[in-house]
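structural data only, the sequence is not supplied:
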């Protein structure tokens, strides 16, 4: 022991001596000495030294500056510098000198590809994206980590970049569709964000047919001078095989979908039922009439509720599956849950965050069995205001698995059979409903946003092809559970904020100034205004939504209000939730399917121990990393499910070429109109050239296209008749042919000047006759 201490003392002295010519000593000498037998200065100290030198340095210069003389430590320094280059801390220039990236005006970030071939670099430091031309994207794949330099500003005012170095290739395997032509073979990736094909040499081929979906291992990454080269390692299946669209989306977006042997071994150690030892020390709620209320096809039940009317208000108990009891920090289960970030819900298939033994069994609050839970026990006053909260571990026994439709029927139909079936639970269901009405009133009073958007459900036939697409109607039971969960989430955020524990808040920031300006311009065309000046509240937005209720343009106004919003994210900096109008908000109620909720449960359990905050397993910096990762996996899941659903809808329409439908304009762009087909809820494009013999111009602030000659305007919410012209399954695009407009007064929607005066129609008609006379054989087309 004494020998080891003497050795470490010598090492510290050596590192200190190395720094004698510098103003500071390596602050991480202890850490380096504990990790390595023959340590060298830390990464942080090397960065500090280069900053002081104010110039790139070769390895010999760095070694001399750090007084590293022996070969063994010189080799260790060489490895460290290479690792720092790999991790984007340093860059090695053409002369072999190592320099600081930020001093070279370089940007490290992630490549984001676009289906049209160009792309962007998303900077790690959170700055604005850097545009990459199609030429630059030829060097990289979507998802790669690169170092790029700013080379100018493009015609749209965006910073344009050039890839200096690829720090990390993140596409070792690619899923795609195999093609043959003139003796050559290549694979077209199913991920639309990878626009480059992967070429397959003869020795990389296996027995696969034209058009099949194959898995390719990349043996040569794309470079400036050559395309990617790969070899086929698996034939996944036929292009149109049932379920292939989901497999493609899983691979394309890199969604983990296999369990490791280590995780499965860990899973085997978990008992198949709750044991007496696990119950010990927990509050026994097995006699409390807790119930779960979920959708018809739900399989995992992570929340149960109970409400009881009191003299002045209610007691609300929200019991959540105790996932943190089974998934401990640092375990194989925990690492996999973090990697996945959340469960991904495809049509008829779920990629769960946790294995089925937990997600559908031990952590699912199934009826008539004991389950471990964490409880948020709240007192709520007559006005729906949270008064007190208590958190505790418990064991529960769900009395029933109810569906939204059953509960809604019980509450709206006095002759409902469900009232008889669940007569013992009915008093508490009615108390829940009374509480919901109070919470609903409080929601309206604080001005939280609530939009009546239409969600859809795909119904499949026996061959797993779309039979029909139907709207999902949200009834009052959906909203009842939603309000209970919102209250539990708010109580959780307030509780942990008071304990000053670093956690992930669910943050929804206010719209940007630019989006607000465009929104106000749009609303003015409908005679509407958004109050609040430069700092409008959710209540101001809610007032606009309320004013258009029942109006024919209600859908369009709500759509634009939604598009003006920022995307909610997970972060440790509590900025509140704009849309819900909450000062404190966190996710607590779904630890089976969301990793941030699991972290919240661990924070609550730590708060019970009343230890110093410094002893919590996670720091603010850790939470920042967790938040960025989980926000990313949430976006990844959204993109993957959207890809799969879009493919299914395109395939559905590919059998309906030539059919006509009424549609509503859902978006306007500079190249045409996106419209949603009535009854099918499928979106397609009406190209700008389909709109008639005129030059149409896009007005971004008013979300419309306006004809230069005719004055015709096509904007969000307009109704038109279209015909299905073409479906491209590879690109997931539906092209529609314009038949006729179903909206009146097309030419009167947007004026040419601020006064709102209409154009002089007689003059335009004269021009029209002259135009036709002179150019009858040369019809106008849009450039």
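Thanks, I have the structure now. All values reported here derive from a predicted model rather than from experimental measurement. Numbering: from 1, shown residues only.

all contacts plus neighbour counts: C-alpha atoms, from now on.
Fine.

output the contacting helices and strands for the helix or strand residue 427 falls within.
Element membership of residue 427, judged by DSSP states H and E, is helix 426-446. In terms of contact count using 3 or more CA pairs under 8 Å, 6 or more residues apart in numbering; DSSP states H and E, helix 426-446 is assigned the packing partners strand 303-310, helix 404-412, helix 476-499.

quick one: which of the ones you listed is nearest residue 704?
Comparison of those against residue 704 by CA to CA identifies helix 476-499 as nearest, at 34.0 Å.

so which residues make contact with the closest one?
Residues from elsewhere that reach helix 476-499 (CA atoms under 8 Å, 6 or more residues apart in numbering): 293, 305, 316, 318, 376, 378, 386, 389, 404-405, 407-408, 432-433, 436, 439-440, 503, 505, 582, 584-589, 603-604, 607.

for stretch 634-647, same thing?
The set of residues external to stretch 634-647 that reach it, using CA under 8 Å, 6+ apart, is 245-246, 248-250, 252-253, 255, 341-347, 729, 732.

okay, one more to line up with it:
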């Protein structure tokens, strides 16, 4: 951490010790739970003369590495406040992951200028889809609507259209706006806060497929058989107008045909068979997926939780977020569109980014694998597809924008406007980059975003659970290792760990980190997916960590 240039790091002051010379030594703990490195900083005065610093407060420290002539130094730069202050969980998650949170003035100006782009001239070389009742389905708080869908029944199955925001029309490759989007790699969604990949004038404005507003799009049109086979598909550029902005809960009410509040009523202008047709299309696509061997990683424990905040921004409830049929309705259309886009890239031999998911135990990995980007198409094991890409979320994922540019370059000669496509150009902060370097960068930004979101959730959970210290909670076993148990609390979905010395020594616990299950002589006979009782001993909102213990009666 101290081998390169100086960097800033949020820390929590755990102790202040006055020195004989009148100075003060501050003992510091990094607020990043991935760093267990005790630090010390020398303050120039006693506490009475320097009331800014206090035990328990969060500060921003600047770490300067050692050189040949100087020692490494730690200097406190500013006081950020209390770790329980409203918004501190978000601030710390941004700082600990070095997430870009501000666009340059030039990028903002380019986005605002692009957002004023007149759409009338586009009609000459785009298909007019505005009379088609395409709808968006998303969460209640969403503002960046990437995709819209429509379907109807046919004699042979279904007619499906997936329309995606045409972000490539607004973000020129190689521009400052493009470079800053690439640097971010994706939008980052933290509880109650979003760091968009593109400035709001585009991400929540001109690119977002908002209700009753004309928007440029790239669409995929399919014929789907009754058994879920994609019989034929075409891809083109269009202009659309969303007929309705629906939410997952709203759609679920109508799929269940259950009593719904007035706020969940569908617009009267929507065809009555639209949602049933979309649901039937999704069911057919899902049947085909199951038939081809699609698998999902088995997960133990609750679904991700939604946090409810009070007016001051304090978490007051954690609610499991169930997987609804409405989510699957949208997901099946997106998977079909992504799969078709990948097939088109492969058939055209276009340079692009494919999404692969190696099988566990393959030559790529001998551990449970995660999907990632690659230059060459390969099997996506989880979806049981031979080729796959990301195409349907260009507002929030840079990989999708790359795919759009590659696809537009491949079919531009068949479009009425030859100027609609430009050669694929991948740019980075320091100039032209190879696609290989981009795959590694996007793999990093994807993991960074997931880590930041989880740690932000953990900080809110630590704050929410603070009054429960000393009580017994329930936890799922996520993994067993030689060191102890990886746990997930049932009420907040928060990960934690119980070390082996918390248990008796004759348990027969198993170690899931090895291909063969190896007996481990500690703890109760627990396996992945089991539920056990734990005592919450302490919480640390600054680091988002919990200290757990086994109840006395469990020994």
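That came in fine, so what should we check first? Computed from a predicted structure; not experimentally measured.

next, the TM-score between them, please.
The TM-score (TM-score structural alignment, normalised by the length of the second structure) is 0.86; 528 aligned residues with a CA RMSD of 3.2 Å.

helices - which of the contacts of stretch 634-647 of the first structure land there?
When helices are assigned by DSSP state H, the members of those inside them are 245, 246, 248, 249, 250, 252.

contact partners for the first one?
It stands for residue 245 of the first structure. Applying CA under 8 Å, 6+ apart, we find residue 245 of the first structure in contact with 644, 647, 648.

neighbours of residue 337 of the first structure, how many?
The local packing count at residue 337 of the first structure equals 23, with neighbours defined by other CA atoms under 10 Å.

does it sit in a helix, a strand or a coil?
helix (DSSP: H, G, I helix; E, B strand; the rest coil).

can you tell me how far it is from residue 666 of the first structure?
Taken as CA to CA, to the nearest Å, the spacing of residue 337 of the first structure relative to residue 666 of the first structure amounts to 37 Å.

which residue, other than its chain neighbours, is closest to the aligned partner of residue 312 of the first structure in the second structure?
Residue 312 of the first structure maps onto residue 156 of the second structure when the alignment is built from TM-score structural alignment. Once flanking residues are discounted, residue 156 of the second structure sits nearest to residue 225: 5.8 Å by CA to CA, 6 or more residues apart in numbering.

tell me, how many residues neighbour residue 458 of the second structure?
When neighbours are defined as other CA under 10 Å, residue 458 of the second structure has 26 of them.

secondary structure class for it?
Taking three-state DSSP as the rule, one finds residue 458 of the second structure in the helix state.

would you mind finding the match for it in the first structure?
In the first structure, the residue paired with residue 458 of the second structure according to TM-score structural alignment is residue 646.

what number of residues lie near the aligned residue in the second structure for residue 491 of the first structure?
In the second structure, the position corresponding to residue 491 of the first structure is occupied by residue 340, as judged by TM-score structural alignment. By the measure other CA under 10 Å, the count of residues near residue 340 of the second structure is 24.

residues contacting the residue nearest to residue 156 of the second structure?
156, 157, 158, 231, 284.

repeat that with 10 Å
Applying CA atoms under 10 Å, 6 or more residues apart in numbering to residue 225 of the second structure gives the contacts 153-159, 231-232, 281, 284-285, 288.

which among those residues end up buried?
Among the contacts of residue 225 of the second structure, those scoring as buried are 153, 157, 158, 159, 281, 284, 285, 288 (criterion: 16 or more other CA atoms under 10 Å).

quick one: map the fifth one onto the first structure.
This means residue 281 of the second structure. Residue 281 of the second structure maps onto residue 435 in the first structure, with residues paired by TM-score structural alignment.

and that match, what does it touch?
Residues counted as contacts of residue 435 of the first structure (CA under 10 Å, 6+ apart) are 307-309, 313-316, 380-384, 429, 441, 480, 483-484.

again with residue 608 of the first structure
If a contact means CA under 10 Å, 6+ apart, then residue 608 of the first structure has 391, 392, 499 as its contacts.

can you list the residues you listed in TSV and add distance to residue 150 of the first structure and neighbour count?
Conversion of those to TSV gives the following (distance: CA to CA, whole Å; neighbours: other CA atoms under 10 Å):
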residue	distance to residue 150 of the first structure	neighbour count
391	52	20
392	54	15
499	44	17
